[in-house]
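Peer 1: output the structure for:
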Amino acid sequence: MSTNIRYASPNDGINIWDHRKDWLCNSINFMDIDVLGAQEVIDRQLNDMSNRLPKYKFVGIGRNGGKEGEYCPIFYKKEKYILLESNTFWLSKTPEKVNSKGWDAALPRIVTYVKLRDKQSGSVFYFFNTHFDHKGKMARLKSAELLTKKARQIAGKHPYFITGDFNLTPSSQPYKILTTSNTDGYFYDTYMNTDQLYGPDYTFNGFKIEPDSNKERIDYIFYRGNITILKHHVLDGQRGSKFISDHFPIIVNAVIN
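Peer 2: Coordinates of the predicted model:
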């Protein structure tokens, strides 16, 4: 699952975080999600989610270091998986430097990842989670190049998933870098690799009952390795004028072969 939960802004009216947190966490528990990548999560929200998701452990740090700034946390079922490795790097020219901002980005941006082993099957995989910059065009381009390179280096021979709010449409150049076969370490888009597609064909709603006419996907779950994608579901989290977030969550059913 990938979900931009929308940071806890006091200016969101009926869609403030305190009105949405139970809805989101109840949905995660009900759907029995195995691994979840979330974006725009501040420390208070992380605590709210952790308290409401007792079957899960999480990994992550704030993009400004420690508990400061937004996290890209990863939640995983603690009874199903063993955590073998975890870390965070920054989408910048100095990926190991905490709080580093890349290129023309408005804000520091991070990638958090885990290496997990399935206790039952023994299969090992990596799971990366990120949030690309919303303003910097060069930052998104260079972030795509860096992410494909780093994911390949880190995961090695193991299969991996990449979740996130990429702030990219499928027609954009950074998306092509992420998914084009002549790019080293390119990814596959889960949406394009199954005929079992459910829910809206866009992910950003902006808390609008009638979203903008240029509705497109900007949130994705990518993958690489010997993985079969069974279903792709954009969760239509809307009840009248109330929303689960300003982005619809994405759920993918997949099998690691």
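Peer 1: only C-alpha atoms for contact and neighbour calcs from this point on.
Peer 2: Will do.
Peer 1: contact partners for M49?
Peer 2: 21, 25 (Cα atoms under 8 Å, 6 or more residues apart in numbering).
Peer 1: sec struct for it, please.
Peer 2: Using DSSP: H, G, I helix; E, B strand; the rest coil, the structure places M49 in helix.
Peer 1: distance of it from D43?
Peer 2: As judged by Cα to Cα, to the nearest Å, M49 and D43 stand 10 Å apart.
Peer 1: which residues sit in contact with the residue sitting nearest the centre point of the chain?
Peer 2: Nearest residue to the geometric centre of the chain (Cα atoms, centre = their mean): G164, 2.7 Å. Counting by Cα under 8 Å, 6+ apart, G164 makes contact with 2-4, 37-39, 129-132, 219-221.
Peer 1: to compare with the earlier structure, here is another sequence to fold:
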Amino acid sequence: MRRLTALFTLSLLLFACGPQGIALPPAHVDTVRIATQNSHYIILNKEKGSWSVGNWQDRRTSVDLAFKALDADIIGFQEMESFARGNDGSTNLARDWLLDQNPDYAAGASGDWRSFPSTQPIFYRRDRFTLLDQGWFFFSDTPDVIYSRTYDGSFPAFASTVRLQDKDGTILNVVNVHFEYKSGSNRLKSAALVASRMAPLIAAGERVALIGDINALRGSQTAQILKDAGFSFLPTSGSTYHLNRGINLFGAIDHIALAGPLTPAAPAQVQRRKFDGRWPSDHYAVVADIQTR
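Peer 2: Sure thing, here's the model as predicted:
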């Protein structure tokens, strides 16, 4: 009986892991390729083990290869943070590594940590886009107070934003979010705040792309608040969080949603691949080609 149980469990895990090593299709012509990636934080005062500095040295090549394979024009990151208790916030190993390895990209929604939270940068192609504006707001009762704790007092969570101008003159607003994972009420209030902050842009008929880790399914109440505000979520098949083992137990919690005159050229794709023999993160990247005209 124990052997049968073990075999059944193994079968479930193999089924959950799903296909590996399938490259993303080439970008559609005359579109903007947008992606989101929870990159997982790095613990600066931890030399070995999960998510340590040593672990980062081991996986950073895979992070760069995964980034290159996305071939995205715009990509928003969550948890792109290097921290230790008492750290001043000026160190960001993953952001600086990727920018160094990919000089064709710039980081929007990033700045001096004392006035701009830099753990959710939005990368964009330098030769295609001009950064017109960038901003942030925290999911709290005081959203314009930097690093203010979330509604129930847990760790700070926020949205980062950029306003980009394509070389053809098209304006695209991107809001990059990371909702708190433990508290459902927190997520509902966070979604409501995003809806409120984006409402003027949507009412003006502007193009708005929402990307990020909402820690909720597309059919959840959290997502419904954003749908009611005018966002359309792109269908995303299968898991986007995989426990850093390629184990896919539930539906997507990382999403791309669109408002205004934006349409998907194809369904969103999920980058379920190892690179350099490693998973870049415990989340898969989600990517979609968007028509802006």
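Peer 1: quick one on the thing from earlier: what does the residue nearest to the centre of structure 1 correspond to in structure 2?
Peer 2: Alignment note (TM-score structural alignment): G164 of structure 1 maps to G212 of structure 2.
Peer 1: what's the helix or strand for its match?
Peer 2: strand 208-213 (DSSP states H and E).
Peer 1: how close does that strand sit to structure 1?
Peer 2: Using mean Cα distance after the TM-score superposition for structure 1, strand 208-213 of structure 2 ends up 0.7 Å from its aligned counterpart in structure 1, as a mean over the superposed pairs.
Peer 1: check which element follows that strand along the chain.
Peer 2: Downstream of strand 208-213 of structure 2 (by DSSP H and E), the next one is helix 221-228.
Peer 1: and the angle for that following helix with strand 208-213?
Peer 2: 170 degrees (axes from the mean of the first three to the mean of the last three Cα atoms, to 10 degrees).
Peer 1: quick one: what helix or strand has D58 of structure 2 in it?
Peer 2: helix 53-70.
Peer 1: residues in structure 1 aligned with the helix or strand just after that helix?
Peer 2: Using DSSP H and E, the helix or strand that follows helix 53-70 of structure 2 in sequence is strand 74-78. Counting by TM-score structural alignment, strand 74-78 of structure 2 lines up with residues 35-39 of structure 1.
Peer 1: look up the average distance of the matching stretch to its aligned counterpart in structure 2.
Peer 2: Averaged out, stretch 35-39 of structure 1 is 0.4 Å away (mean Cα distance after the TM-score superposition for structure 1).
Peer 1: check what contacts that stretch and list those residues.
Peer 2: 1-6, 70-77, 128-131, 163-165.
Peer 1: cool, and stretch 168-181 of structure 1?
Peer 2: If you take Cα under 8 Å, 6+ apart as the criterion, stretch 168-181 of structure 1 is touched by 140-142, 144-145, 148, 183, 186-189, 216-219.
Peer 1: quick one: map Q120 of structure 2 onto structure 1.
Peer 2: By TM-score structural alignment, Q120 of structure 2 lines up with C72.
Peer 1: just A195 of structure 2 next, same as before
Peer 2: Match for A195 of structure 2 (TM-score structural alignment): T148.
Peer 1: for Q221 of structure 2, same thing?
Peer 2: Q221 of structure 2 maps onto Q173 in structure 1, by TM-score structural alignment.
Peer 1: what about that match, how many residues nearby?
Peer 2: 15 (other Cα atoms under 10 Å).
Peer 1: what's the answer for the one 10 residues further on, then?
Peer 2: By other Cα under 10 Å, the residues close to T183 of structure 1 number 14.
Peer 1: contacts only, for the match of Q120 of structure 2.
Peer 2: Counted by Cα under 8 Å, 6+ apart, C72 of structure 1 has contacts 37-41, 60-62, 110-112, 129-131.
Peer 1: using TSV, please lay out those residues together with distance to L230 of structure 1.
Peer 2: Listed next are these as TSV, based on distance: Cα to Cα, whole Å:
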residue	distance to L230 of structure 1
G37	19
A38	22
Q39	24
E40	28
V41	28
G60	28
I61	31
G62	33
I110	29
V111	26
T112	25
N129	21
T130	23
H131	25
